[in-house]
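In: Pasted the sequence and its predicted model underneath.
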Amino acid sequence: MKIGLLFGSFNPIHIGHLIIANYMANHTQLDKVWLIVSPQNPLKKYGDLINMYDRLEMAKLATDNSTSIEVNDVELRLPQPSYTIDTLTHLKEKYPQHEFALIMGSDNLISLPKWKNYKLILRDYRVYVYPRPGYENAELASHPSVTITMTPLMELSATFIRKSIAEKKNVQYFVPDAVLEFIRNKNLYS
């Protein structure tokens, strides 16, 4: 089975993440998409990241009724900081029956040369790229391992959602109802 891996902090997961995952699972050569909840991106500051288990639970709530999108907690069990190449190697060993591919935004494709062992990633894995506003001209876009997709362009961000919640604004329809209820019940981001 061909499985696309969409890494993220999902702080919180929102409909933009789900649209990307659904597009990749249904409009590319991928059979399924696994959302990989990352405890901490080594290239980002810690900031206002909430508990990783709350982020994992929200991702599970958001994908509860999906047949093509699953949540995987592999990075929560690996040494930190978690590097994509290490996670890919671990998954390849644990699930030799699957073929894994990376899913990333065009912003990440631009910064890919900063990643640990990025040349190995490009050598050994397919990379499916979705567009991000303002990041259209990635040098690696023409690499043979890279597939640029026509995923619908989303300008929704978790930062916007967190800020809106903190300002007591309505975020209904930006996050799935079950996720919104979880956020309200735990008083997150306020």
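Out: Done, it's in.
In: contacts, neighbours, all on C-alpha from now
Out: OK.
In: Go ahead and name everything in contact with stretch 113-128.
Out: With Cα atoms under 8 Å, 6 or more residues apart in numbering as the test, stretch 113-128 has contacts from 83-85, 100-104, 112, 145-149.
In: mind redoing it with 7 Å?
Out: With Cα atoms under 7 Å, 6 or more residues apart in numbering as the test, stretch 113-128 has contacts from 83, 85, 100-104, 112, 145-149.
In: What of stretch 18-36?
Out: So stretch 18-36 is contacted by 1-8, 68-73, 151 (Cα under 7 Å, 6+ apart).
In: and the gap between the residue nearest to residue 76 when sequence neighbours are not counted and residue 101?
Out: Nearest residue to residue 76, sequence neighbours excluded (Cα to Cα, 6 or more residues apart in numbering): residue 39, at 6.0 Å. The spacing between residue 39 and residue 101, counted by Cα to Cα, to the nearest Å, is 20 Å.
In: One more to weigh against that first structure:
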Amino acid sequence: MIKTPKARRFLAAARGKTIAVMGGSFNPAHKGHLDVALYALRKLKADEVWWMVSPQNPLKTADGMAPFAERIASAERLARHHSRIRVTDIEVLLGTQFTADTLRTLVGSVRDARFIWVMGADNLVSFHHWAAWQQIFNSVVIAVFDRPSYSLRALSGPAARRFARMRIRERSGSLLRNRRAPAWVFFHTPLNPLSATRIRYGTG
């Protein structure tokens, strides 16, 4: 149940739309995030992209993690000229920590919206370590965007192999929003070498 008025208002605005959801620490937000969001809008025919800034990624250490407000602010600065990219603290509003719980709540709360989980190929490599990762595949359709040096590992990893039969062709990616989960697509998009880690430590 959605308890806070802010959360109810935010989710109400999603009704009838196709929403591409990108989660992450955004520590900090960078052009690689923006590139994926813009590709998602175009290739998935999404109405909006939600940048779901995580209070704390359960798979990452808190060392070197900027305060949540700073990470939200960095994402808002990067997206300020793109009205269809919405920066959100929805996990804080919902009180969820794991992506599987967040997506289950979103899908159950806004039944006439179509949600697409968007992630980079680097996340697909380790996806089988995520909490209830198979539940994620079975609850929403998924779009994976290539990252430098990750393509082969991602497509040969446990998650990709487990759901290999549910993968649709890249040229049909715009139809993903009309498919029922489990279904996913891998986009071989132009590769952006930027990473938040390299930016934080001055190597990118």
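Out: That came through fine. Computed from a predicted model, the values in this text were never measured in an experiment.
In: Quick check: TM-score for this pair?
Out: Once superposed, chain against chain, the TM-score is 0.79 (TM-score structural alignment, normalised by the length of structure 1); 165 aligned residues with a Cα RMSD of 1.9 Å.
In: Farthest pair within the contacts of stretch 113-128 of structure 1?
Out: Farthest-apart pair in the contacts of stretch 113-128 of structure 1 is 83 and 149; separation 24.2 Å (Cα to Cα).
In: Which residue of those two possesses the greater neighbour count?
Out: Ranked by neighbour count (other Cα atoms under 10 Å), residue 83 of structure 1 and residue 149 place residue 83 first, with 19 against 16.
In: What lines up with the more buried one in structure 2?
Out: Using TM-score structural alignment, the equivalent of residue 83 of structure 1 in structure 2 is residue 98.
In: how much space between its match and residue 151 of structure 2?
Out: In terms of Cα to Cα, residue 98 of structure 2 sits 25 Å off from residue 151 of structure 2.
In: before we move on, what about residue 80 of structure 2?
Out: 30 Å.
In: What does residue 29 of structure 2 correspond to in structure 1?
Out: The alignment partner of residue 29 of structure 2 in structure 1, by TM-score structural alignment, is residue 13.
In: is it true that its match touches residue 61?
Out: No - under the criterion of Cα atoms under 7 Å, residue 13 of structure 1 is not in contact with residue 61, lying 9.6 Å apart.
In: In terms of neighbours, single out the busier of the two.
Out: Just comparing residue 13 of structure 1 and residue 61: by other Cα under 10 Å the higher neighbour count belongs to residue 13, 29 against 18.
In: follow-up on the earlier one: so residue 80 and residue 151 of structure 2 - more neighbours on which side?
Out: residue 151 (20 against 13).
In: and the more buried one, what pairs with it in structure 1?
Out: In structure 1, residue 151 of structure 2 lines up with residue 136, judged by TM-score structural alignment.
In: For the nearest residue to its match once chain neighbours are set aside, give me its contacts.
Out: Nearest residue to residue 136 of structure 1, sequence neighbours excluded (Cα to Cα, 6+ apart): residue 106, at 6.6 Å. Contacts here follow Cα under 7 Å, 6+ apart; on that basis residue 106 of structure 1 touches 129, 130, 131, 132, 135, 136, 138.
In: and with 6 Å instead?
Out: Residue 106 of structure 1 makes contacts with 129, 130, 131, 132, 135, as judged by Cα atoms under 6 Å, 6 or more residues apart in numbering.
In: do you know how far the aligned residue in structure 2 for it is from residue 56 of structure 2?
Out: Matched by TM-score structural alignment, residue 106 of structure 1 corresponds to residue 121 in structure 2. According to Cα to Cα, residue 121 of structure 2 and residue 56 of structure 2 sit 20 Å apart.
In: how near is the nearest residue to the match of residue 83 of structure 1 once chain neighbours are set aside to residue 102 of structure 2?
Out: Using Cα to Cα, 6+ apart and skipping the chain neighbours, the partner closest in space to residue 98 of structure 2 is residue 131 (6.7 Å). Shown here: residue 131 of structure 2 relative to residue 102 of structure 2, a distance of 12 Å by Cα to Cα.
In: Check the contacts of stretch 18-36 of structure 1 and tell me the two furthest apart.
Out: With Cα to Cα as the measure, no two of those lie farther apart than 73 and 151, at 24.9 Å.
In: Alright, that wraps it up for me.
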